[in-house]
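**Q** take this sequence and fold it.
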Amino acid sequence: MAFFYEFFAGGGMVREALGPTWNCLLSNDFCQKKADAYIANWGDAELVVEDISKLKIPVAFPRADLAWASFPCQDLSLAGNGAGLSGEKSSAFWGFVKVMKRLKRRGDQPRLICVENVVGTLTSGDGKDFSLIVDALTSLGYLVGAVVIDSVHFVPQSRPRLFIVAASSEIELPPEITSGGPSAAWHPASILRAYNSLHEKQRDRWVWWNLSEPNQPVPRLIDVVECDPIGVKWHEPDYTSKLMQFMDSNNRRKVMGAQASGKLNVGGVYIRTRNGVPRAEVRFDGIAGCLRTPSGGSSRQTLLFVQGETIRSRLLSPREAARLMGLPDSYKLPERYNDAYHLAGDGVVVPVVQHLSRQVFEPIILANLADHNLQEVA
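**A** Predicted coordinates for the structure are as follows:
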């Protein structure tokens, strides 16, 4: 059995991904609404609802194999305020570092750390914020590497995210999970630029993680939509007509192409404001746009159902949002629409975490911890 901490746990999507062969020692989140969702699915035995800067981990716990931290992205996002790691939300990263330092002092630091956030982390503050994260982890005694994984390889949602994986320098890294240089699949130009901007001492502690590419079939957007959705209603025809009016000629041509096929086509729509004018952008490639936490209403994703002359629209349902995050239908969602959508839009995609675990975490643990009962993982 492997042990983990889940910081900024939300509804426990990392716990869902790691599965029963991983034992959660502690989960932590500051938001009570997310904590309520966590409790509904996992109970409250391991959950501590507290500001991470005030969090204390009991000495009685066994040493964790993994500490996961999906800290707030608002100040790092390309659509955010640019405050970076000094911002009100994203500065919570330093609370996580404080906890890791405390564990190191008592000899209990986790063997692995995974820090997850938006890809904008690589360029925030002209790269300074990424450098600060790497420096914080290497100063704790870790080797550090990063990959960008787009959930589109696993679920019908375009959602690229940055995963910074750190391994204790005291443990052995199986040779098959590292490489001598970057991979086109997991190390885009943004990572290469961020790596090249690091100080020499930071680059000396860098690891190029080597993951296999997924080969399982990926469902399409039409495969995850509900026939009789719960929690949302179909828009009135006037609203759907207005939605079409918000589209430019390029997006209207996409709708016309969907109509011409004669088949049922489902597209994802976002309404964005350009120069004070609302614009609707639609895609019919079988992939939903990236889920975002709802703010005001403009960031809620709309679905457009097109079949011949019939065009209908409605918001994405909570269950559909959960499916786009790879959550099973057995996962219990909050009753209020905004709470459920926020929980999904603020979470991590389950099969992405599973892929990281199988490709990196579990091989490291199996190579180093003969006393762990990980036959089921193997």
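**Q** going by C-alpha atoms from here, please, whenever you check contacts or count neighbours.
**A** Noted.
**Q** can I assume Leu291 is in contact with Gln301?
**A** Yes. Counting by Cα atoms under 8 Å, Gln301 is a contact partner of Leu291 at 7.2 Å.
**Q** so Ala166 belongs to a helix, correct?
**A** No. Per DSSP: H, G, I helix; E, B strand; the rest coil, Ala166 lies outside any helix segment and is strand.
**Q** the stretch 201-350 of the chain: strands as residue ranges?
**A** Assigned by DSSP state E, counting those that start in this stretch, the strands in the stretch 201-350 of the chain fall at 208-209, 265-274, 277-283, 302-307, 310-315.
**Q** adding distance to His153, write those out as TSV.
**A** Shown next, in TSV, are those (distance: least, Cα to Cα, whole Å):
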stretch	distance to His153
strand 208-209	18
strand 265-274	18
strand 277-283	17
strand 302-307	21
strand 310-315	24
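**Q** nearest to Asp228, out of the ones you listed?
**A** Closest to Asp228 of the strands of the stretch 201-350 of the chain is strand 310-315 (Cα to Cα; 11.8 Å).
**Q** let's compare: structure for the following, please.
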Amino acid sequence: MQKFRLIDLYAGIGGIRLGFDQALGDSARFVFSNEIDDQCCITYKENFGVDPIGDITKIKSVDIPDFDLLLAGFPCQAFSIAGRREGFNDLRGTHFFEIARIIEDKKPKAFFLENVKHFEKHNKGRTFKTVKKTLEEKLGYTLYHQVLNARDFGLAQNRERIFMVGFKDPISFKFPSPMRKKNTVADILESNVDGKFFLSQRYLDTLKKHRQRHEDSNHGFGYIVLDKQKTANTLVLGGMGTERNLIKDTASLRKSGRKDANSEAIRRLTPREALRLQGFPDSYKIAVSKTAMFRQAANSVAVPVIKAIALQMMKTLEEKKSAPTLMPYVK
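**A** Below is the predicted model:
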């Protein structure tokens, strides 16, 4: 396999990088990364040995080393259905144009972009139309996009995201097909979980009342105790996001000795379980607080999906490299 130089923009905790690392192995050499969140930078450095550069808007393209592949999971809060859908009216939404600037200046062989599922439909499709037009018409790349679900790639989480892959040359590309392997919540659970992850009886009672109010109003929102033999809901933050994936864990509660926990043995997911839901290996190091790590995991990506797409990209680029160059026909 040919060698590739990569840059990791809006890197978060390195989920996209990890997927490409797993796919490319020694053929991958990361030459640049950026992330503005200090806590994410701590986690990134602990796991990859490099400290990401900060604000990409202040980095000139000339100061970025030459590279072959650009990776970016650009800020999605501005486009998420969990937020206010402000899109390009939100400052975070304009970060796409920083990516476009770097692609235009550096002209990589290919790029990989990730965002929320509803990015394609935001503002009646006008946002995505602008992105597509910029990448194809202005920058001259062949663009492919598709929504993929993490549960179709061996993860116990229902998480749909849109993925965009572009090539400098006109190349035919196919996104990976779903895997047959299916996992459940039971596959990612830790044993002997600390008692502090269990809800107090008072808080659980509050959640029940809150859910009842929403049900009476037909809002359909409230806490959810997962069926361990099924798939988890999408990891989300904000509001009652952490209560959308609760677990009943009688064994851990009994061993923890906690006396003020709820009588139903309901607990939150641990940071390690959240990482497992995203496909991070247990060798991935937790270097920040449990609250910060859970937030980082929820904001990250499904690593096996990234790996599967990366393998397809490498296959496509390898086939392009090995294809014979045809001489023009002359009469």
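**Q** hmm, back to that, the strands of the stretch 201-350 of structure 1: which one's closest to Ser295 of structure 1?
**A** strand 265-274 (12.1 Å).
**Q** and the closest one, which residues are buried?
**A** Residues of strand 265-274 of structure 1 classed as buried by neighbour count (16 or more other Cα atoms under 10 Å): Asn265, Val266, Gly267, Gly268, Val269, Tyr270, Ile271.
**Q** counterpart of Val301 of structure 2 in structure 1?
**A** When structure 1 is aligned by TM-score structural alignment, Val301 of structure 2 is paired with Val348.
**Q** now its match: closest residue in space, sequence neighbours ignored.
**A** Met13 (6.3 Å; Cα to Cα, 6 or more residues apart in numbering).
**Q** swap in Ile16 of structure 2?
**A** Closest residue in space to Ile16 of structure 2, ignoring its immediate chain neighbours: Ile306 at 6.1 Å, by Cα to Cα, 6+ apart.
**Q** Arg101 of structure 2: how many residues sit nearby?
**A** 16 (other Cα atoms under 10 Å).
**Q** what residue of structure 1 matches up with it?
**A** Alignment note (TM-score structural alignment): Arg101 of structure 2 maps to Lys98 of structure 1.
**Q** right, and the match of Val301 of structure 2 touches Arg15 too?
**A** No. Val348 of structure 1 lies out of contact with Arg15 (Cα under 8 Å); the separation is 10.6 Å.
**Q** looking at these two, which one has more neighbours?
**A** Val348 (26 against 22).
**Q** what's the end-to-end length of stretch 243-252 of structure 1?
**A** 10 Å (Cα to Cα, to the nearest Å).
**Q** in it, what counts as buried?
**A** Leu243, Met244, Phe246, Met247, Asn251, Arg252.
**Q** let me see the ranges of the helices in the stretch 101-250 of structure 2.
**A** Along the stretch 101-250 of structure 2, counting by DSSP state H, counting those that start in this stretch, helices occupy 126-133, 201-216, 250-256.
**Q** can you put these in CSV and add distance to Arg267 of structure 2?
**A** Below are the helices of the stretch 101-250 of structure 2 laid out as CSV (distance: least, Cα to Cα, whole Å):
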stretch, distance to Arg267 of structure 2
helix 126-133, 39
helix 201-216, 10
helix 250-256, 9
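**Q** apart from its chain neighbours, what residue comes closest to the counterpart of Arg358 of structure 1 in structure 2?
**A** Applying TM-score structural alignment, one finds that Arg358 of structure 1 aligns to Leu311 in structure 2. Spatially, and ignoring its direct neighbours in sequence, Leu311 of structure 2 is nearest to Ala23 (5.6 Å; Cα to Cα, 6+ apart).
**Q** the one you found: neighbour count?
**A** 21.
**Q** thought it was touching Met313?
**A** No. Ala23 of structure 2 sits out of contact with Met313 when judged by Cα under 8 Å, with a separation of 9.8 Å.
**Q** tell me the contacts of the match of Arg358 of structure 1?
**A** By Cα atoms under 8 Å, 6 or more residues apart in numbering, Leu311 of structure 2 lies in contact with Phe20, Ala23, Leu24.
**Q** how about a cut-off of 10 Å?
**A** By Cα atoms under 10 Å, 6 or more residues apart in numbering, the contact set of Leu311 of structure 2 is Gly19, Phe20, Gln22, Ala23, Leu24, Phe175, Pro176, Leu317.
**Q** ok so, going back, anything in contact with each of Ala23 and Met313 of structure 2?
**A** Contact with both Ala23 of structure 2 and Met313 is made by residues Lys307, according to Cα under 10 Å, 6+ apart.
**Q** can I get the buried residues of strand 265-274 of structure 1 in JSON lines with distance to Leu132 of structure 1?
**A** JSON lines is the format used below for these (distance: Cα to Cα, whole Å):
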{"residue": "Asn265", "distance to Leu132 of structure 1": "45"}
{"residue": "Val266", "distance to Leu132 of structure 1": "42"}
{"residue": "Gly267", "distance to Leu132 of structure 1": "40"}
{"residue": "Gly268", "distance to Leu132 of structure 1": "37"}
{"residue": "Val269", "distance to Leu132 of structure 1": "36"}
{"residue": "Tyr270", "distance to Leu132 of structure 1": "34"}
{"residue": "Ile271", "distance to Leu132 of structure 1": "35"}
